[in-house]
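>>> 3D, please:
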Amino acid sequence: MKCLLFYKPYGVLCQFTDNSADGGSRKTLKDYIKIPGVYSVGRLDLDSEGLLLLTDNGRLKHHLGHRKFAHPRTYWVQVERIPNDQDLDKLRSGIQIKDYRTRRAQVKLLEREPELPPRIPPIRDRKNVPTCWLEITLTEGRNRQVRRMTAAIGFPTLRLVRVAISIKVAQKKDPKSQFYSFGLDSLQPGEYRELTATEKQIIQGLF
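Below you'll find the predicted structure:
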């Protein structure tokens, strides 16, 4: 089983080919990953960054990607203006977005800007509008969900970086589900690494 962790840069498609009408001018995973036969587990939008897991195992792709298994994903989110706790409680309890209601989310306001590589290109800078960073953990991954959630409470997302993917694992000594988290660690945008033997063993324990 092949498994990779990739730091997807801004402006890169979460697929290996660009089938757009302009002839495929956008960057894809093929520009960074030379290992054949792997596919992304879930997606990150073109304008989002961060951790992407890729595998050649169809069962694993389904298990980690389907919302019914509720594997947590954590994002650092830069938004316009500064929400208060009452604003964030709307996200914590679930919010209606078009035809669905989001699950409860873990949300907190970060005390300081996280240490991240600069985005290329940088976000638009409106000097008269303050910004802040949120940490949001979801157990589902609908299309552009984080952006729609923050917009729904009046705080548009400026930058979105997925920093962790967690999996539920059952320990033999404890039948209750516990979590193992994969993070960006020392990866830089455009870099990837293969999972260690120990990490593969943990993932294989899902089945």
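>>> okay, CA-based contacts and neighbour counts for the rest of this
Will do.
>>> for this protein, which segments are assigned as strands?
With strands called from DSSP state E, the chain shows them at 3-8, 39-40, 49-55, 73-80, 96-97, 100-101, 106-109, 131-138, 157-171, 174-183, 192-194.
>>> same for the second one, what does it pack against?
Counting contacts by 3 or more CA pairs under 8 Å, 6 or more residues apart in numbering; DSSP states H and E, the secondary-structure elements packed against strand 39-40 are strand 49-55.
>>> also this sequence, please, to line up against the first:
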Amino acid sequence: MLIAFNKPMNVLSQFTSEGGWPALDGFGLPKGVYAAGRLDRDSEGLLLLTDDGGLQARISSPKFKKPKVYYALVEGVPDQTALDALQNGVRLKDGQTAPCKAEAVDVPEWIWDRDPPVRVRKSITDTWVRLSLSEGKNRQVRRMCASVGFPVVRLVRWSVGPHDLTDLAPGKWREVVGV
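Next up is the predicted model:
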């Protein structure tokens, strides 16, 4: 079984609450499934869950290079130099990131209002950046964007491999066909 879940902001990618944060157990997910990969508490979007260990490994292991698409709302307006740096890979404390696709985009048509809302500051323009990468270092998108001078204020994972959030509201899930 493979489940696509739209994880809301401030929900843990585990079935046990911790530190006062809600967990996956509050969303009526089928028994016996577990997350294939993770999505940080302060990130939103697609989280795949499965009851199949082999499938979990094919989804989450970096050796299978499943592309993941993220939409990051960043502070400022990244110029072509910053986007080129992201695309070529940047040096982080734990090593060089692999090349990825990165482009500034309009506000995604499908994006929902976040709860809690993103803090708006009149003196700083925010820009959406679409990134497609196939590795998964800890907090990688946030660290990559910060390393080129554009901190992330909102991060939404849109897709993993062929699976995406089409018609899936925050906190909702559906069963999907495998990877």
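>>> overlay them and tell me the TM-score.
Taking TM-score structural alignment, normalised by the length of the second structure as the basis, the two superposed chains have a TM-score of 0.96; 178 aligned residues with a CA RMSD of 1.0 Å.
>>> that older thread, closest one to residue 17 of the first structure among the strands of the first structure?
Put simply, out of the strands of the first structure the one that sits nearest residue 17 of the first structure is strand 39-40, at 11.5 Å, with distance taken as CA to CA.
>>> mean shift of the closest one relative to the second structure?
With the two structures superposed, strand 39-40 of the first structure lies on average 0.6 Å from its match in the second structure, counting by mean CA distance after the TM-score superposition for the first structure.
>>> from residue 54 of the second structure, how far off is the residue nearest the centre of the second structure?
By CA atoms, centre = their mean, the second structure has its centre lying nearest to residue 157, at 2.9 Å. Using CA to CA, to the nearest Å, residue 157 of the second structure is found at 23 Å from residue 54 of the second structure.
>>> about what we covered before: relative to residue 149 of the first structure, which of the strands of the first structure is closest?
Nearest to residue 149 of the first structure among the strands of the first structure is strand 96-97 (7.3 Å), distances taken as CA to CA.
>>> corresponding residues in the second structure for the closest one?
Using TM-score structural alignment, strand 96-97 of the first structure lines up with residues 91-92 of the second structure.
>>> what does the matching stretch rub up against?
Under the contact criterion CA atoms under 8 Å, 6 or more residues apart in numbering, stretch 91-92 of the second structure has outside partners 97, 143, 144, 147.
>>> report the mean deviation for it after fitting onto the first structure.
Overall, stretch 91-92 of the second structure averages 0.4 Å from its counterpart (mean CA distance after the TM-score superposition for the first structure).
>>> same deal with stretch 152-160 of the second structure?
Taking mean CA distance after the TM-score superposition for the first structure, the mean distance separating stretch 152-160 of the second structure from the aligned residues in the first structure is 0.5 Å.
>>> relative to the first structure, which residues correspond to that stretch?
Under the alignment (TM-score structural alignment), stretch 152-160 of the second structure falls on residues 157-165 in the first structure.
>>> mind putting the contacts of stretch 91-92 of the second structure in JSON lines, neighbour count and distance to residue 178 of the second structure included?
As requested, the contacts of stretch 91-92 of the second structure are arranged in JSON lines below (neighbours: other CA atoms under 10 Å; distance: CA to CA, whole Å):
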{"residue": "97", "neighbour count": "20", "distance to residue 178 of the second structure": "28"}
{"residue": "143", "neighbour count": "19", "distance to residue 178 of the second structure": "30"}
{"residue": "144", "neighbour count": "21", "distance to residue 178 of the second structure": "30"}
{"residue": "147", "neighbour count": "16", "distance to residue 178 of the second structure": "35"}
